[in-house]
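Participant: mind folding the following:
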Amino acid sequence: MTENTQQSPTPNGAEPSTSAPADLPTQYAPAEVEGKLYERWVERGYFEADAKSEKEPYAVVIPPPNVTGSLHLGHAFEHTLIDALTRRKRMQGCETLWQPGMDHAGIATQNVVERELGKEGKSRHDLGREAFVERVWQWKAESGGQISGQMKRLGDGVAWSRERFTMDEGLSRAVQTIFKRLYDDELIYRAERIINWCPRCLTAISDIEVEYADQDGELVSLRYGGGDGEEDTVVVATTRAETMLGDTAVAVHPDDARYAHLIGKQIKLPLTDRTIPVVADSHVDPEFGTGAVKVTPAHDPNDFEIGQRHDLPNITIMDEHAVITAHGPFQGLDRLEARSAIVAALRAEGRIVAEKRPYTHSVGHCSRCKTTIEPRLSMQWWVRVGPLAQAAGDAARDGKVQIHPKEMESRYFGWVDNLHDWCISRQLWWGHRIPVWYGPNGEVVCVGPDETPPSEGPGGEGWHQDTDVLDTWFSSALWPFSTLGWPERTESLEKFYPNSVLVTGYDILFFWVARMMMFGLYAMDGTPPFHTIALHGMVRDQFGKKMSKSFGNAVNPLDWMDKYGSDALRFTLARGANPGVDVPIGEDWVQASRNFANKIWNATRFALMNGATVEGPLPAPEEMSAADRWILSRLNTVVAETDAFYDDYQFAKLSEGLYHFAWDEVFDWYVELSKTTFYADGRAAEVSRRVLGEVLDVMLRLLHPIVPFVTETLWTTLTGGESVVIADWPTDSGFRDATAEQEIATLQQVITEVRRFRADQGLQPGQRVPARLTLEGTPLVAHEEAMRSLLRLQPAGDDFTPTASLPVAGATVALDLSGAIDFEAERKRLTKDLASAEKELKQTTAKLGNEGFLAKAPDHVVEKIRTRQAAAEADIARIKTQLENLPEG
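Facilitator: Have a look, this model is predicted:
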């Protein structure tokens, strides 16, 4: 370093601190400071964003949580990452917007309010649509959105004045606008298709709202045909025997010779007065089962496609409650009751060829009410996704949008390149009502936000609006631009669209991300909604198992925040956040992060008590000790590494790097090496106090985005600055000192080896022993006082007789352990340890020499044995050296 190029000690022009260490309590109590700090940040407007600002914009939207929800670990994880990104960008001088808001969560919210009505003995039908919707708004005002308070507990730096709700007037206008445009462009249409139907919620639901679980049922093989003198028969198998009432064909593969004679013929459908054709379709797998499948176009998506190809009729046999409507003895039965009754009737007719029970298979359930989903043919509204999906795929392929990590690209393309048309209508009352009107003579009119509904115009009699509402994901797909005022060209839209990055889980890559891409590109003239899609994994328990109330391993993050502080939870989550990879978390890890926060607190408090300061410029390098130059060199390296990891969304690596720099290098080495300087008078002490103040200032700013509360308290006390939230982000000055780094590395090696030797000899950490240090010819001469202090070594007297000598890195440390340990007892202990290590070596060597074991054992098992062998060899060498160094008797 040829000139003073370190960071300004007083960012943002704040006056240097004159506060005494007494300003900091002896212990850090998160509960006493977190709430007050957050209120202060919000009151001072640190998190607000100015669309008129000339600063570089940096915008991120919050994946809108459901208004019915509460903060779970997945939210806490995602919010921690977004908050870290936006806090850093704010410190880097960007006009930073973290857009908050919530989703109206159509089915979930309607279910909540319907349950409340049920307690009063009422249903939504008793109230009527208008009154029911008003009741939901009332619930939302009184009870919804508790997650906002929990976000504040976590420290989310969102622009609260910009909070949005997907049913707000402005967002509703955006929904109606894009629906109208898509409709006019023939990208929205109405048609009968197979959808996921919930007989309890009485609505179509999206794929993401279907939860699949293995369930025991029965697989029944049925013989069709052979009736009324007919000889031809074919066997099909099904787990849903009740759907046979709606069969309109049996399908076989066109190349299956077993059934070639049947193709085109009619065969008897049991329990009915109908015959159905045998059709040839390449969708059928001739190797699976009997190679013949029953075709129920109105109750199975694959069968529907077969029906379309062969012009088969669609026979719906159930109503919306999954009750059989087909005329006959099973009419009025619930589908599960009908299943048993139909199997019994088929058995009586001798139609059952085989029965397998229990038969475990995957069954879809409504994620809201856990009712078994029924595939059902229904008239619904659809988005024609072909051209939209093509654009979404091209934007990523052309580099307009970066997907991170890159290996997730294939998953994204797998979705957008194979999208089916999207069912967007829901049979609910709560949500954005479809803006389509039907006239008395079959007219259909789609109404835009500035257009008068036909029912309110001349000749309005007989017109009525579609009763369905839109899928919640429809309005969520507009989130990056509807929250900024679209369809109006607002200042906020011009400033903050496209968003800088989207941070979200890979699990909703299709359900939300792909749809935002489609609608953003469509609505914003080919401009994608964000520059980067940064995908993270799912939070799991410490054993890697999915967290679930049913598993008994679900955790309320508020409990851990109450117990250990919000910083501890945040740091634990960030430390586990490798891009696109699931994150295991356990309470022990949160406790360890709490210990880290306490370490930062205690070490900074110690530094302040010993005069660490940010006052004045940094001293010239020639005035600094090797330890001073070393820690500043390391500090700048860490600044550069932290920036690189942030830019690559490597939260785990940046957190790990800051953890080890702070705990290991600053607190365990630099502070300890500097103690002897602090306690002496003179210029060297002043220099080290200023260097320590500089290191703490920069380190606290680097840590702030991850652990905002403890760093705010310590940084303002250290510097006297207004707030670390608006402090300058550290920059790498370029200062490096390889000589100082090598010198301190040598010092660390010697101290570590001597400490290990002391521990091996059974010395207590604070136990002092006489020693002679031979340091001539090494860079350690200037560090003898620090070495003696750290190693608890007394000067050697005239009668010094060494009992052990350690040559390390060109230096020699001779120690007199007589009187410090019982040599005979130590020899016995070491001899016993040597025997154990030799036994371990013999066993591992024998296993690795066994060709049969090596041939059969998995690679990871063999590698584990090799690791044990190497450890045993190292232990033997170490113990023998210790025995050789022990004096006799």
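
Participant: make it CA atoms for all contacts and neighbour counts henceforth
Facilitator: OK.

Participant: so which bits of the helix or strand where Thr177 lies are buried?
Facilitator: Secondary structure assignment for Thr177, by DSSP states H and E: helix 169-184. Residues of helix 169-184 classed as buried: 170-183 (neighbour count, 16 or more other C-alpha atoms under 10 Å).

Participant: for stretch 397-410, same thing?
Facilitator: By neighbour count on 16+ other C-alpha under 10 Å, the buried set for stretch 397-410 is 401-405, 408-409.

Participant: Leu336: which of the residues you listed is nearest?
Facilitator: Nearest to Leu336 among those: Met408, at 41.0 Å, using C-alpha to C-alpha.

Participant: let me know whether that closest one touches Pro579 as I believe.
Facilitator: No. Met408 is not in contact with Pro579 according to C-alpha atoms under 8 Å; the separation is 9.6 Å.

Participant: so for the two, which residues contact both of them?
Facilitator: Overlap of the contact sets of Met408 and Pro579 (by C-alpha atoms under 8 Å, 6 or more residues apart in numbering) consists of Leu535.

Participant: this one as well, want them side by side:
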Amino acid sequence: MNATPADLSTPPGAPGLPSHYDAAAVEVPLYQRWLAAGYFHADEQKVLSGERRPFSIVLPPPNVTGDLHIGHALDHTLQDILARWHRMSGDEVLWMPGMDHAGIATQNVVEKQLALDGKTRHDFGRELFVEKVWDWKRDSGGAILGQMKRLGDSVDWSRERFTLDDGLSASVQTIFKKMFDDGLIYRAERIINWCPGCLTALSDIEVDHFDDEGELVSIRYGDGETAIVVATTRVETMLGDTGIAVHPDDERYAHLVGTTVELPLVGRQIPIVADEHVDPAFGTGAVKATPAHDPNDFEIGRRHHLPAITILTEQADIVGTGTPFDGMNRFEARSAVKEALRGEGRIVGEKKPYLHAVGHCSRSGDVVEPRLSLQWFVDVAPLAKSAGEAVREGRTRIHPPELAPRFFDWVDNMHDWTISRQLWWGHRIPVFYGPDGEIRCVGPDDEPPGEGWVQDPDVLDTWFSSGLWPFSTMGWPEQSDTLRAFYPTSVLVTGYDILFFWVARMMMFGTYLGGTGDLPPVPFETVALHGLVRDQLGKKMSKSKGNGVDPLAWIEKFGADAVRFTLARGANPGADQAIAEDWVGGSAKFCTKLFNATRFAMMNGAVLPEDALSADDLTPADRWVLDRLDSVITETGALLVDFQFGKAAEGLYHFAWDEVCDWYLELAKVQISSSADSSADPEHRLRTTKAVLGTVLDGLLKLLHPFVPFVTETLWTALTVGESLVIAPWPVASGRPADPAAAGWVADIKILTSEVRRFRSDQGLDPKRKVPARLVGGDAGVNAFAAALTRLTTAGEDFAATASIEAALAGGSVHVELDTSTAVDVPAEIARLEKDLAVAAKEIVDTAAKLANDSFMGKAPAPVVDKIRARAAKAAADVDRLTRRLGELKGGTA
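Facilitator: Presented below is the predicted three-dimensional model:
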């Protein structure tokens, strides 16, 4: 029992446990031992031979630039719970790890480093710059992988993948060519999201929308009866207007449809057209059309053959308008154009501040510009249709099912996807342009065209390669053993916030290849969605609010188990959860409680029985706790099948703390200490109690292992001298019929014990002081256990009862008579009660003052008022109780 914390990392069979649990000393070396033993490695042959069922998960690939944030910690914890549970259940588990090359983010990191030396990527050229990014990746990227190990992720590290690996690159090139040849990938001019800082197109997921304080400016075009007023938040874009649109049924403008009006400051005549897209009830009912700089305007322009004039450079500077504003950046031009319009008397209204949602680049923070650009697109309509059908037909299940309509809403209304990015880091588009205008798409096994051919300079959107993740990581387009054994994957665990951006893309690619016969029909059987992690007040975490948390700091302070268990307890399917440091501290206390309970049991000889426990040898307390173990085994398995992580964790918490630690261990103490007096074979009675202790702890530690793997491994290997919980079998219910009588017997003990403990507390009796008592009525066994648990001793002949308790039990009412005459230090108790009475009296005064304050009562929310009233009522009851007890003590009746 003198082992140091470091002893916990020694191989199985290490004797004993230290006096306290030190997570920091245990977790890192223990994880290294798991890795060295190869416990997380998946063996395809065991699946292909039929020896084991497959269970596979692909880890949502974190960015190579990223660190472990609280969302990762939740996502990884839930996946690890499933992986460890299935591994213990006898399945062959493949949890595939890897990272995303994060095109924009990674290129930005390296470009910022170059900028410190006054350089840009253009100073090096494409090939050398890409080499520098690879150097950065090798030297500084992937910090999150080590952080995953610190959390305890049981992924198969031997299979770690990267979206720019050769094998994954071959997958990208293969599917691009296949879709190109099928007419599903095309090149066209369309409105896209453009970042003037990163100088590239962006996907929707790379645009963050939040409210900005702008202004809504109303501008009059034309004069007199031909005048028409439009409103805009981007005044500078009016320089590129090529039309004005009104609703066909809007009688206010019927006489203007088909006419033209002069564009202020520019002098160009632009037509007024009728378009059903216009909402006549919004604003003036007339909208300016700038087809090159707004997606809705672009569609209006296509319908009415309006020209699309680009007036912003890639850096968002005004260009080509023939006005004095050329050369200004967009924000300078916004103010200058407005003042010029004001000078001409054309500003007819200003609303400022005007809050409206504005897109910002998630990488650079720049305001995103809608921009007409020549880009590569995916024709998503047939792909989205097949993805939707897979869910509607039940081939892939979305859990919880109430989130399926959100998936349908997206896939049924998707716009074509912009997949080209103006970057150098990423999968280069495998299309070449010939000297005579020819276009050729090449696959991974094709030779690139010869002299005179030029490859497209753009790279693919990162989401294109990550959309292939479930099968590219397993070797596709090769029909590898891994693919045959573990695809389709069993479940995808991810946040609902990327249901559209990532899940939908994987479904589209997976069902597309499934439809061609290259792969099974879907990429995963179930999509299990969890919510976001918010602060303790339920608010979204952000750097600007200062309410974000660092899970790594919590891991260092409390241990990975505490962080994992806190996250798991709050995880309900599809729902957001709050988290606070105090709650993590509470989980750390739970781990300590588990450690102390197991250590106590081992000190008292807890062992796993060699043979099955005989019902004839079990006390009612034994039968009760074994029945509860059976129930919890069944309940936990059912909840995990349904991805109810929070309910499973909560149930295990209360079983461990409330039933095993607070009650059965106490009952076992009584059985161990009294075995010599109550059994014809005391040694057999003692062995049985120790065996039950061992059985219960063995089952409990196994059930908790997926949630808190480090402390449970430490305790279980010490208790059982087994090799590792990672590969131990998941517990199975005994199959014994439940014993309701035993449950009722223990319930009576709980009631009687609680009543006596409450009386002792109210009377201020020293918890360690034994009190003479006589228990009349009820079950003798219940009485004996309750007496032992509450330090009551059998009354002697000179017993004189000074107090009594009545407890109504299922087994009959029990009357407890106690002699407290020598158990109370009367002067000390009087002093204590008088102090408590003063506190209660002050509380009455304070609450009465608040309740009598009309100003406070008029403003305070009802729940606050209710709490104050409850405090007042409790204080009044305390005054009555304390006054009565003081009277008894001062009158000498105690």
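
Participant: ok so, going back, okay, and which of the buried residues of stretch 397-410 of structure 1 map to strands?
Facilitator: Among the buried residues of stretch 397-410 of structure 1, DSSP state E puts 402-404 in strands.

Participant: ends of stretch 648-668 of structure 2, how far apart?
Facilitator: 26 Å (C-alpha to C-alpha, to the nearest Å).

Participant: map Arg173 of structure 1 across to structure 2 for me.
Facilitator: Under the alignment defined by TM-score structural alignment, Arg173 of structure 1 is paired with Ala170 of structure 2.

Participant: do Met561 of structure 1 as well
Facilitator: Aligned partner of Met561 of structure 1 by TM-score structural alignment: Ile555.

Participant: check which helix or strand covers its match.
Facilitator: Going by DSSP H and E, Ile555 of structure 2 is in helix 551-558.

Participant: from the contact counts, what lies against that helix?
Facilitator: With contacts taken as 3 or more C-alpha pairs under 8 Å, 6 or more residues apart in numbering; DSSP states H and E, helix 551-558 of structure 2 sits against helix 560-569, helix 581-603.

Participant: what's the next secondary structure element after the shortest one?
Facilitator: Next helix or strand after helix 560-569 of structure 2 toward the C-terminus (DSSP H and E): strand 577-578.

Participant: against structure 1, where does that next one fall?
Facilitator: Counting by TM-score structural alignment, strand 577-578 of structure 2 corresponds to 583-584 in structure 1.

Participant: what residue of structure 2 matches up with Lys653 of structure 1?
Facilitator: Aligned counterpart of Lys653 of structure 1 in structure 2: Lys647 (TM-score structural alignment).

Participant: give me the distance from the particular helix or strand that has its match in it to the chain's centre.
Facilitator: When elements are assigned from DSSP H and E, Lys647 of structure 2 belongs to helix 645-654. How far helix 645-654 of structure 2 lies from its chain's middle: 17 Å, per C-alpha atoms, centre = their mean, to the nearest Å.

Participant: one more: stretch 475-485 of structure 1?
Facilitator: Counting by C-alpha atoms, centre = their mean, stretch 475-485 of structure 1 is centred 22 Å from the centre of its parent chain.

Participant: which residue range of structure 2 does that stretch align onto?
Facilitator: Counting by TM-score structural alignment, stretch 475-485 of structure 1 corresponds to residues 465-475.

Participant: ditto for stretch 119-128 of structure 1
Facilitator: Aligned using TM-score structural alignment, stretch 119-128 of structure 1 spans residues 116-125 in structure 2.

Participant: now do that stretch: everything it contacts.
Facilitator: Counting by C-alpha under 8 Å, 6+ apart, 111, 114, 129 sit against stretch 116-125 of structure 2.

Participant: tabulate those (JSON lines), appending neighbour count, secondary structure and distance to Arg334 of structure 2.
Facilitator: Below are these laid out as JSON lines (neighbours: other C-alpha atoms under 10 Å; DSSP: H, G, I helix; E, B strand; the rest coil; distance: C-alpha to C-alpha, whole Å):
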{"residue": "Glu111", "neighbour count": "17", "secondary structure": "helix", "distance to Arg334 of structure 2": "30"}
{"residue": "Leu114", "neighbour count": "16", "secondary structure": "helix", "distance to Arg334 of structure 2": "33"}
{"residue": "Phe129", "neighbour count": "21", "secondary structure": "helix", "distance to Arg334 of structure 2": "36"}
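
Participant: as JSON lines, these with distance to Glu339 of structure 2 would be great.
Facilitator: Below are the contacts of stretch 116-125 of structure 2 laid out as JSON lines (distance: C-alpha to C-alpha, whole Å):
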{"residue": "Glu111", "distance to Glu339 of structure 2": "38"}
{"residue": "Leu114", "distance to Glu339 of structure 2": "40"}
{"residue": "Phe129", "distance to Glu339 of structure 2": "44"}
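
Participant: ok, those vs Val229 of structure 2, which is closest?
Facilitator: Of all the contacts of stretch 116-125 of structure 2, Val229 of structure 2 sits closest to Glu111, with 45.1 Å by C-alpha to C-alpha.

Participant: run through the residues that contact that closest one.
Facilitator: Per C-alpha under 8 Å, 6+ apart, neighbours of Glu111 of structure 2: 120-121.

Participant: against Leu423 of structure 2, how distant is it?
Facilitator: Using C-alpha to C-alpha, Glu111 of structure 2 is found at 11 Å from Leu423 of structure 2.
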